[in-house]
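Asker: Make a model of this:
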Amino acid sequence: MILRFVILCALFLFIEFYSYQAFRTLIKIRWVLVTYQVVSLLILLFIIYSFSQVDRSVGQTKQFMFTTGLMLLVYVPKIVLTLVMFGEDIIRIGASILNYFIYNTPRKEMMPERRKFVSQIALGLAAVPFLSLIYGIFEGKYNFKVFKQTIYFPDLPDEFDGFKITQISDVHSGSFDNPEKINYAIDLINEQESDMILFTGDIVNTHAKEMHPWLETFNRIKDYKYGKFAVLGNHDYGEYVTWPSEKEKDENFAEIKSLYGKIGFDLMLNENKYIQKGADKIALVGVENWGANFKKAGDLNKASENLHKDDFKVLMSHDPSHWEYEVKKHPKNFHLTLAGHTHGMQFGIEIPGYFKWSLAQYIYKQWAGLYEEAGRYVYVNRGFGFHAYPGRVGIMPEITVIELKKGENVA
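Answerer: As a prediction, this is how the structure comes out:
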């Protein structure tokens, strides 16, 4: 623990030292530089103090999210500055070695001075994440996007050709602070002409009471001809805080499960049901959370009891790692899995149809959008809400509309 603290302090000092070099190279006014140092120190002390006050019995609070946002806003740009300035120092050291051993340069002139234009480039590059993170906090987190995806299946029952499913995921209602924006998102959901809506988990951050102010808002989601269904996400189990007793934890979990019913969704707990349309039917399967690195309450075998391999199946499973480790090769043949969980890390670069990148891809093989293997598909929703960092940069909150079509996929 002490070693970790020492390493962390050394890392912060390293970042602070090099980010200061960029300002010192460009600014020669002493009081401005002193002000920069004092403000940097105060911000660092505030961040350390705020995180030291985190109450494990309460979980994420508005203060925690503010501090997380402030830390990213300050230190992501400083990391950019550090990389550029440290890179310049490596070149300067290399040049000084050449000067000493090859050119016999006098010792005083051996090390080249810092170049002003390098500091200008560093500050210009650092401004990009700084401005992006500000945008993410004030605008991006509520910049809801509707993603439409058509998927072809050769064995889709005829009556379900053109069947549309709206998916939402990762609401995290305890993070919301703008009723007008959430109502706008509900309107967007209702505007989609779908046959069914599926909610793939994480209705709260931890406590059932987080959803109480939003029950009326989410009850505005219209009824769907073929139903409204949901599964649990990892946050719904209340496992990221310290509870006074198991009884209180169990009571909170029971209330969280009831929240889905209070907004009109049927919660599926390792179970299935047939959706009938005309003479045809498909199987809807819902499992509890199963994650490679999170709670494994999902039981796919139990959830698919009495189903046949030839049944067309749509599976709701919160964590996409479940698809990677269990679902995609399961003998029951799950045609389409709908997941969420990753949020796309709420930070990345995405140009629809051309390019997408996020740190999430180094943790999850399937992290945003549609993936296929051997004719089986998983769609990972980017999330409706936000958690920890109170914003979104590049990876926007998502409402998904998936259309099932009969035929061969042309992709």
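
Asker: contacts, neighbours, all on C-alpha from now
Answerer: Noted.

Asker: The stretch 301-411 of the chain: helices as residue ranges?
Answerer: Here the stretch 301-411 of the chain has its helices, by DSSP state H, counting those that start in this stretch, at 321-322.

Asker: ah, wrong one, I meant the stretch 51-200 of the chain
Answerer: Taking DSSP H, counting those that start in this stretch as the test, the helices found in the stretch 51-200 of the chain are 62-101, 107-110, 116-138, 179-191.

Asker: For the shortest one, name the packing helices and strands.
Answerer: Under the contact definition 3 or more C-alpha pairs under 8 Å, 6 or more residues apart in numbering; DSSP states H and E, helix 107-110 sits against helix 62-101.

Asker: Just the buried positions in the helix it packs on, please.
Answerer: By neighbour count with 16 or more other C-alpha atoms under 10 Å, helix 62-101 contains the buried residues 64-82, 84-86, 88-89, 92, 96-97, 99.

Asker: Give me the nearest residue to the residue nearest to the spatial centre of the chain, chain neighbours excluded.
Answerer: Residue closest to the average C-alpha location in the chain (C-alpha atoms, centre = their mean): H343, at 2.0 Å. The shortest distance from H343 to any non-neighbouring residue, by C-alpha to C-alpha, 6 or more residues apart in numbering, is to R382 (4.6 Å).

Asker: For the comparison step, fold the sequence that follows:
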Amino acid sequence: MRNHKWLLEASQIVLQYFRWLFLLIFCIILYAKFIEPNWIEIKTLQLTLPHLPAEFNGYRIAQISDIHRDRWMTVPRLRRIVHLVNEQHPDLVAITGDLVTRNLPQLIPSLKPALEQLTPRDRTVAVLGNHDHENDTQAIIRTLKQSGVFDLNNHIYTLKRDNATLYIAGVDDVGMGKARLDLVLQQLPPQGAAILLAHEPDFANTSAATGKFDLQLSGHSHGGQIRLPFLRPLILPPWGEKYYAGEYQIGKMLLYTNRGLGMTGLHLRLFARPEITIITLASPRLSN
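Answerer: Purely as a prediction, here's the structure:
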């Protein structure tokens, strides 16, 4: 009788435990589906670039990445992102790839009404990501140009302040075999500060080895998208496994990997909030 009573009490405790566990998992899923994906972080940081002219001290770059226009990333959501970027009054907007989720070419034209509302002081520039190349790539490039966005794939864009210059370079998607760093290096003058946009962050090992870039801006990994606190994400994409989120020093080059704004797969985010990065550049001549 006593054993029967003990087993009954133990089973009730176990049942209660599983009820609380189920409730916890249910709440985490609700948070990861409805709260965190819409909880955009405006991440601000100051980066000192070794070759930055004093004339560009305080220059503000807004980086956005991995928009992933799809049925979740609706036009109203995209317009909210544009509004948040414009509120930061950037000098330059840099988009580091994956504007549209793969196999959704019908959604490409809907980028234009939002992107053309970006209002940086100088220009909006963009490179493509792997998902963009799994769509109608030329349609995306046309839409970018129609939106006033400079196509930076394997090109450079030159910024001027008085007699000083800052070069913004970009490579097409690395994972899809479209990057032509050799063409970019041919366009870069031998001297001067240069920033590279590359969708995949792990390309930084290659770009840093050239000694030509002070900073690389990347995305691609979504910061792991679903992860546990203080732990490395369990799932990361190729070319986004080493430098999956935040700031890194690779040789003499800085790398910043943005966590992106959209999602793929389960469309959940956990401990990897969507991000708009506001980078203020500092010249070593004025920061000492």
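
Asker: ok, back up a step: can you put the helices of the stretch 51-200 of structure 1 in a markdown table and add distance to E288 of structure 1?
Answerer: Converted to a markdown table, the helices of the stretch 51-200 of structure 1 look like this (distance: least, C-alpha to C-alpha, whole Å):
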| stretch | distance to E288 of structure 1 |
| --- | --- |
| helix 62-101 | 27 |
| helix 107-110 | 65 |
| helix 116-138 | 31 |
| helix 179-191 | 24 |
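
Asker: closest one to E350 of structure 1 among the ones you listed?
Answerer: helix 116-138 (13.6 Å; C-alpha to C-alpha).

Asker: hmm, back to that, burial of the residue nearest to H343 of structure 1, as a residue count?
Answerer: By other C-alpha atoms under 10 Å, the residues close to R382 of structure 1 number 29.

Asker: ok, the aligned residue in structure 2 for it - contacts?
Answerer: R382 of structure 1 maps onto R259 of structure 2 when the alignment is built from TM-score structural alignment. Applying C-alpha atoms under 8 Å, 6 or more residues apart in numbering to R259 of structure 2 gives the contacts 65, 219-225, 244-246, 272-275.

Asker: Distance of R259 of structure 2 relative to I40 of structure 2?
Answerer: 10 Å (C-alpha to C-alpha, to the nearest Å).

Asker: what do the two both touch?
Answerer: With C-alpha under 8 Å, 6+ apart as the test, R259 of structure 2 and I40 both reach R273, P274, E275.

Asker: Now which residue in structure 1 aligns to the second one?
Answerer: Looking back up the chat, that one is P274 of structure 2. With TM-score structural alignment as the criterion, P274 of structure 2 lines up with P397 in structure 1.

Asker: Surely that match is in contact with F144?
Answerer: Yes - using C-alpha atoms under 8 Å, P397 of structure 1 is in contact with F144, at 4.9 Å.

Asker: Next, show the common contact partners of these two.
Answerer: Common contacts of P397 of structure 1 and F144, defined by C-alpha under 8 Å, 6+ apart, comprise F384.

Asker: Between the two, which is the more surrounded one?
Answerer: Neighbour totals were compared for P397 of structure 1 and F144, and P397 leads with 31 against 20 (other C-alpha under 10 Å).

Asker: Stretch 340-347 of structure 1 aligns to what range in structure 2?
Answerer: The aligned range for stretch 340-347 of structure 1 in structure 2 is 219-226, by TM-score structural alignment.

Asker: residues making contact with the matching stretch?
Answerer: 65-66, 96-98, 129, 198-201, 233-237, 240-241, 244-245, 257-261, 263, 268-274.

Asker: Can you tell me which of those residues are buried?
Answerer: Buried members of the contacts of stretch 219-226 of structure 2, counted by 16+ other C-alpha under 10 Å: 65-66, 96-98, 129, 198-201, 233, 236, 240-241, 244-245, 257-261, 263, 268-274.

Asker: Inside strands: which ones of those residues?
Answerer: Residues of these located in strands (DSSP state E): T96, T257.

Asker: What's the separation between the closest residue to R227 of structure 2 other than its chain neighbours and A139 of structure 2?
Answerer: Nearest residue to R227 of structure 2, sequence neighbours excluded (C-alpha to C-alpha, 6+ apart): P233, at 5.0 Å. Look at P233 of structure 2 and A139 of structure 2: by C-alpha to C-alpha, they are 34 Å apart.
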